[in-house]
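> Sequence and predicted model, in that order:
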Amino acid sequence: MSNPVVAALIARSNALGSDPRNTNYAGGNTSAKGTATDPVTGTDVELLWVKGSGGDLGTLRESGLSALRLDRLRALVGSYPGLEHEDEMVAAFDYCLHGTGGAVPSIDTAMHGLIDAAHVDHLHPDSGIAIATAADGRELTGKIFGQKVVWVPWRRPGFQLGLDIARLKEENPQAIGCILGGHGITAWGNTSEESQANSLWIIHTAENHIAGHGRPEPFGAKLPQRAALPEAQRRAKAAALAPAIRAIASEDKPVVGHFSDAPEVLEFLGSARLEELAALGTSCPDHFLRTKIKPLVLDLDADAGIEACTARLAELHAAYRADYGAYYRRHATDDSPAMRGADPAIVLVPGVGMFSYGANKQTARVAGEFYRNAINVMRGAEALSSYAPIDESEKFGIEYWALEEAKLTRMPKPKALATRIALVTGAASGIGRAIAERLAAEGACVVIADLDADKARDVAASIGGTDVAIGVRVDVTSEDEVAAGVEAALLAFGGLDLVVNNAGLSLSKSLLETTVKDWELQHDVMAKGSFLVSRAAARVLIEQKLGGDIIYISSKNSVFAGPNNIAYSATKADQAHQVRLLAAELGEHGVKVNGINPDGVVRGSGIFAGGWGAKRAAVYGVPEEDLGKFYAQRTLLKREVLPENVANAVFALCSADLSHTTGLHIPVDAGVPAAFLR
């Protein structure tokens, strides 16, 4: 990063964006004006560097900036045809770009370019939006900030808003920034440090005024019947409700969920004015684009039973969809984009917490964070005045803005397993790890379940952050631990779509050497364990009404009679028949159940490393280090079976290409004639 102006802009952006009190994730933008050498003429040219569309200030890099020529950007003022043509002005920004690469210019580019200041920050702080959405926000702005901050009435982001702010700055030379009605704040400065200091002064002054002058209980009295349940109880209830709530959030298209029982969420859910304030919806465009116009609120007390909650949620969902459809029809015009879906993105459950949904875990989590921002905004506005978000028609205009539609079309095509939530047992090593890594690479969220909790967490961390994978301890022989593992999936990702029964072990012994303890151990882990996991998963899959997949990692030994392997092969045969039985039982719910029969997977296998490999090598009279080669040579293809080969088969079975396949066992053995299925 050679340009010092750009370096200072990135540093300022990261500092402001890393504190959620200053702005929400991917919200707001920053800019700097300076000069650079035109590579064509060799002369200096005046440029605007501004955060591009879709970027995040906290993690902004130079590649996330748009660089525009200021002379061309300012020349657009003379050709601006008015509010009816705002979208055309955004398209015109492309003709102001300097050089190649960089981010797509955002709708706020005009604001940054037209304001007569070298450095500009536009942010979405909760405290600032509280003033911006207060019914008497203009008066509060003067009272709180004096003449240092001016009020800008609500206007949709665009070229005209940039002209408005530029004019107000010119008319108020003493001002360091402005409150944008219904939206956020903008501040400026002659240096990067001054702009950052002015932004923070506005934010902290608003925070302090709300804290010092706000009335207590802005959400109304606390209702004892809606008070937060004890932590263990509310999280158990959240997990119990998660499948039903995901079902209603996914009627139009499947989504991933996030659960939050943060203190501010529970406070809001336990208040007397919950329904009244929630019905007003959010105001900041960034907020309601992620959270939809308003949440669905379960209007039952905290101690309501699961069955009663589920029944009421179904009623409320039908009403929500009808209401959203009416909202769309009230405002849609002939050229409006088609309705994108009528399901809620936020579901509030008193005493329990908030469920938020999106196309992936990060989007779902951020939607929940935005609604927490909205709660803070409502608290601040109600503490000083009354909360008055922008009009419904304005919300519709932004939600169904052609520019937002264009932004959606620029998003990369979803991966094959996007929105799928998987739980893989025995996933801390070998076949299980390879399966988990492949599923995550294809877009799934993955729960790494293993007897070794530390290794499970390590594998999850290596796959990605908690928006991609989590690691949990699960002893599949324990009904309670299996239930806890499924609950972890529900609380982390909102549901469950795909289960891989992979946990296993083996003891290579002859019939006479095999003890009852040996027999019971292997049957407990693989036969009983698979049954427990499949049963717990099936309850979720049925209630979600989204179908799903259950996959068993069985073995060629389920059909192949090898020496000194009585307990292992018998339990694998048990697993193989579970596949057929469950396929027959769960098909009416859209749940596919299939199996995979690998040959011995030596490389990376926890089973083989734990002594099984040495014993099988002894049975076949080969050195243990050559066991993989030995297995390969007895196959038709003369290829060693690797964990990745099994993972590939799992992906195939749960992909759209095999949507009509259930009750099948796929051999992944490089061709063992004795294990051919008949």
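Looks like it came in fine. For clarity, every value in this text was computed on a predicted model and none was experimentally measured.

> CA only for contacts and neighbour counts going forward, please
Noted.

> show me what contacts Val459?
Contacts for Val459 (CA atoms under 8 Å, 6 or more residues apart in numbering) come out as 428, 433, 448, 471.

> Ser429 is in contact with Ser605, isn't it?
Yes: counting by CA atoms under 8 Å, Ser429 does reach Ser605; the two are 6.6 Å apart.

> How many neighbouring residues does Leu636 have?
Neighbour count for Leu636, taken as other CA atoms under 10 Å: 12.

> In three-state terms, label the closest residue to it other than its chain neighbours for me.
Excluding the flanking residues, the one nearest Leu636 by CA to CA, 6 or more residues apart in numbering is Gly671, at 4.8 Å. Applying DSSP: H, G, I helix; E, B strand; the rest coil to Gly671 yields a three-state assignment of coil.

> Spit out the contact partners of Gly671.
By CA under 8 Å, 6+ apart, the neighbours of Gly671 are 635-637.

> Dump those to TSV, plus distance to Pro173.
Output for the contacts of Gly671, formatted as TSV (distance: CA to CA, whole Å):
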residue	distance to Pro173
Thr635	83
Leu636	83
Leu637	80
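
> quick one: which of the residues you listed is nearest Lys294?
Checking the contacts of Gly671 against Lys294 with CA to CA, the nearest one is Leu637 at 58.8 Å.

> Hmm, that closest one is touching Ala670, no?
Yes: counting by CA under 8 Å, Ala670 is a contact partner of Leu637 at 5.3 Å.

> okay, those two: which has more neighbours?
Ranked by neighbour count (other CA under 10 Å), Leu637 and Ala670 place Ala670 first, with 20 against 12.

> For the more buried one, give its distance to Asp524.
To Asp524, Ala670 is 29 Å away according to CA to CA, to the nearest Å.

> now Val650
23 Å.

> Equivalent analysis for Gly358, please.
Taking CA to CA, one finds Gly358 at 38 Å from Asp524.

> out of the two, which sits in the busier spot?
The neighbour count for Gly358 versus Asp524, taken as other CA under 10 Å, is higher for Gly358 (24 against 19).

> From Asn565, how far off is the residue lying farthest from the centre of the chain?
What lies farthest from the middle of the chain is Leu512; by CA atoms, centre = their mean that is 53.7 Å. Leu512 is 11 Å from Asn565, where distance means CA to CA.

> same deal with Gly443?
Going from Gly443 to Asn565 by CA to CA gives 38 Å.

> Repeat that for Thr466.
Counting by CA to CA, the gap from Thr466 to Asn565 is 40 Å.

> now swap in Asp343 and tell me
53 Å.

> okay, pairing it with this:
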Amino acid sequence: MLNKQTGSRLQNLWDKNKTAGMRDSELLVYRSNLLGSDKRVTNYGGGNTSAKVMEKDPLTGEMVEVLWVKGSGGDVASIKMDGFATLYMDKLHALKDLYRGVEFEDEMVGYLPHCTFNLNPRAASIDTPLHAYVPKKHVDHMHPDAIIAIAASENSKELTQKIFGDDIGWLPWKRPGYELGLWLEKFCLGNPGAKGVVLESHGLFTWADTAEECYDTTIDVINRAIEWFETETAGKTVFGGEKHAALGAADRRKIAAALMPVIRGMVSKQVRMVGHFDDSDAVLQFVCSSDLEKLAALGTSCPDHFLRTKIRPLVVDFDPATPDIGTTLNSLAGSVERYREDYAAYYERCKRDDSPAMRDPNAVVYLVPGVGMITFAKDKATARISGEFYANAINVMRGASTVSTYVGLPEQEAFDIEYWLLEEAKLQRMPKPKSLAGRVAVVTGGAGGIGSATAERLLAEGACVVLADIDDNALEKTRENLATRHSKDVVRAVLMNVTDETAVSDAYSDMAVEFGGVDIVISNAGIASSAPVEETTLDLWNRNMSILSTGYFLVAREAFRILKTQDIGGSIIFIGSKNSLAASPNASAYCTAKASEIHLARCLALEGAPHGIRVNVVNPDAVLRGSRIWSGEWLDQRASTYGTDKEGLEEMYRNRSMLKRSVYPEDIAEAAYFLASDFSAKSTGNIINVDAGNKEAFTR
């Protein structure tokens, strides 16, 4: 990012040994991945790359020129061959005869599928004409902070000429589309010596006859811009100077933990949102500056930034010099409502006859002086990426406002992009959200068999999951495994002793900062013991009660506090036991503690109902596979109680069940998922026995 590392330059990573023998299409993938690997070059999902390649026509057998261009919705950092759209160049040129003018340019997108080469199912993006009509074989379109800082300056044309001379041209703002493609073609034909062009308020186009030369040009141009900014801004005041001193890291997280559940509750009334917190140096410099309010009000310039971050951020009323979180929390409702009203007014001012209905009027980005930046979106990855885009916008504003005057995207232009019918069509094609999308869950005992299986089930349905456990080694292994399977964005781990009041409170604070709050609480931390009553020590009794009764109370109490703060309901599920209902010999401490869980759940169901908080219980029985409880003394003790050995115990449990079936962690996870999801939205205070049938545990 611009100025992130003083004196830094982009590395030229092209490796001739790796590219030797690659076809042009393979070189395109290689080049794209290199460019996307550095966020100073382009953002996630941003930018486009293309190559014009000679291919054998599957119908005629003749060699024809084909445009390979990044398809709609792709990301250059991770794109593979199947991420590119392929189109006949002769057909793309033929489209010029169908073009009826700028007021009809959107209809040209409908013609692109007719140009498809080799029945490629990858949809072509709106940027396709921008690549097709540049009369060079290789084209890069990137969004580097250093270039956008030039493009978003009041005198961007003059700066472009000053920095690059005739090597790089300049074009005024034009929304991406067919007309801009024709503009680029005209510029190239009129300036055959130019290597690229800066698009006002947008980004950079570069081109060349070979893939390597195109990559070299892109890297060189960005480095020239970085070098110029470093020289030009050295010693200058940034963002009008510092207005606030940043709070310490621990205090910043404490404030974020208090703010995020409140904001999340306000913005999640219709659709659950997930939060992300960023207090990086670049963000802190901006939120502590004198020009924060002025620049934030101008909004972003680059269309890619804008689509991720909305028209402008919301600046939270907070003074880090005299921090009063209570006053700030009290003012949030008014601030959020004013933002919604302003957004609705913006929609009314700018809407057109065929504009889609107004979307969610809540802010995406929340800037907190002295603390950092909070972003909310429908999933964690999008919330994080939105924050990254606004961090890029901060870098752009830093550069532009230091060497010139920063200019945001004009309001009507911004609206026409946000509510573009083509963008709306893309949104309508998005897959239906999973059943737990936007939900945040915590699973205690998360490193055990039932805990990890439950986390896996919730993650599969789109939830973000915090694993809580007292075993740090097992916890990290479980986190790593689940993060590998479901993405590191959606899995977190916290070391938590459920009997430690402070540890439980701290874990929920961490959860608030990582994801914005909580919706689902799976209380599963466990212990098991077996001894005749006369041999049951007070220490053994207290240990069972501490973990299985007090621990469940502490986890639920803290959950109630945050769930009530959010005011959007929630679901708490206790993983109980058949022994909570059915007495068992030589297990009085365990059975009694488990019975207390059920009654606690019933009490909490009564208290939670007025707030939409549901509390239910899953009662497993004899879940041996993957269970840490069954890997120690408990296994030996129960085998002894029933007069069998370790190998025979699972068979004994299976045969004593009415259904003659074993119970596995995945079975408990399925019941927990049902109670966590909206499929059980009208159930609270209930018990689901997952024990293959045991009449002694019947609830009625």
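Perfect, thanks for sending it. Note that the structure is predicted; figures quoted are calculated from it, not measured.

> What lines up with the residue nearest to Leu636 of structure 1 in structure 2?
Here Gly671 of structure 1 is matched to Gly693 in structure 2, going by TM-score structural alignment.

> can you check Glu624 of structure 1 too?
Matched by TM-score structural alignment, Glu624 of structure 1 corresponds to Lys646 in structure 2.

> Make sure its match is actually in contact with Ala639.
Yes: between Lys646 of structure 2 and Ala639 a contact is recorded at 6.1 Å, counting by CA under 8 Å.

> Neighbour count for those two, which is higher?
A direct count of neighbours by other CA under 10 Å for Lys646 of structure 2 and Ala639 places Ala639 higher, at 18 against 14.

> Report all helices and strands that the host helix or strand of the more buried one contacts.
Using DSSP states H and E, Ala639 of structure 2 falls within helix 633-641. For helix 633-641 of structure 2, the packing partners by 3 or more CA pairs under 8 Å, 6 or more residues apart in numbering; DSSP states H and E come out as helix 646-656.

> Give me the contacts around the helix it packs on.
Residues contacting helix 646-656 of structure 2 (CA under 8 Å, 6+ apart): 622, 624, 635-636, 639, 660-663, 692.

> how much does that helix stray from structure 1?
Compared with structure 1 after the fit, helix 646-656 of structure 2 shows a mean deviation of 1.4 Å (mean CA distance after the TM-score superposition for structure 1).

> so the helix or strand just after that helix aligns onto which residues of structure 1?
The helix or strand immediately downstream of helix 646-656 of structure 2 is helix 665-676, counting by DSSP H and E. Residues 643-654 of structure 1 are the counterpart of helix 665-676 of structure 2, counting by TM-score structural alignment.

> cool, stretch 90-101 of structure 2 as well?
The aligned range for stretch 90-101 of structure 2 is 71-82, by TM-score structural alignment.

> mind listing what's buried in that stretch?
Using 16 or more other CA atoms under 10 Å as the burial criterion, the residues of stretch 71-82 of structure 1 that qualify are 72-73, 76.

> Adding secondary structure and distance to Asp56 of structure 1, write the residues you listed out as JSON lines.
Formatted as JSON lines, those follow (DSSP: H, G, I helix; E, B strand; the rest coil; distance: CA to CA, whole Å):
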{"residue": "Arg72", "secondary structure": "helix", "distance to Asp56 of structure 1": "26"}
{"residue": "Leu73", "secondary structure": "helix", "distance to Asp56 of structure 1": "23"}
{"residue": "Leu76", "secondary structure": "helix", "distance to Asp56 of structure 1": "27"}
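
> helix, strand or coil for the counterpart of Gly471 of structure 1 in structure 2?
Alignment note (TM-score structural alignment): Gly471 of structure 1 maps to Ala493 of structure 2. Classification of Ala493 of structure 2 by three-state DSSP places it in strand.

> sorry, back to before: got a list of contacts for the match of helix 665-676 of structure 2?
By CA under 8 Å, 6+ apart, stretch 643-654 of structure 1 touches 430-432, 434-436, 438-439, 498, 549, 551, 594, 596, 598, 601, 603-605, 658-659, 661, 666, 668.

> mean shift of that stretch relative to structure 2?
Stretch 643-654 of structure 1 sits 0.6 Å off on average (mean CA distance after the TM-score superposition for structure 1).

> hmm, who's touching stretch 186-193 of structure 1?
8-9, 12, 32, 117-123, 176-180, 194-196, 198-199.

> Strands - which of these land there?
32, 119-123, 177-180 (DSSP state E).

> Most neighbours of all the residues you listed, which one?
Within those, neighbour counts (other CA under 10 Å) peak at Val120, which reaches 31 neighbours.

> my guess is it contacts Ala32, does it?
Yes: counting by CA under 8 Å, Val120 of structure 1 does reach Ala32; the two are 6.6 Å apart.

> what sits in contact with each of the two?
Overlap of the contact sets of Val120 of structure 1 and Ala32 (by CA under 8 Å, 6+ apart) is empty.

> Specify which residue of Asp343 and Asn565 of structure 1 has the higher count of neighbours.
Using other CA under 10 Å as the criterion, Asp343 of structure 1 and Asn565 rank with Asp343 on top: 24 against 18.

> Aligned against structure 2, show me the partner of the more buried one.
The pairwise alignment with structure 2 assigns Asp343 of structure 1 to Asn362, based on TM-score structural alignment.

> Contact partners for its match?
267, 336, 339-340, 343.

> In helices, which of these fall?
By the criterion of DSSP state H, membership of the contacts of Asn362 of structure 2 in helices covers 267, 336, 339-340, 343.

> so which of the residues you listed comes closest to Val504 of structure 2?
Val267 (26.0 Å).

> could you measure the closest one against Ile568 of structure 2, distance?
10 Å.

> Would you mind telling me which of those two has more residues around it?
Shown here are Val267 of structure 2 and Ile568; by other CA under 10 Å, Val267 has more neighbours (23 against 19).

> wait, the more buried one sits on Val274?
No: Val267 of structure 2 lies out of contact with Val274 (CA under 8 Å); the separation is 9.8 Å.

> Please consider this matter closed, and thank you.
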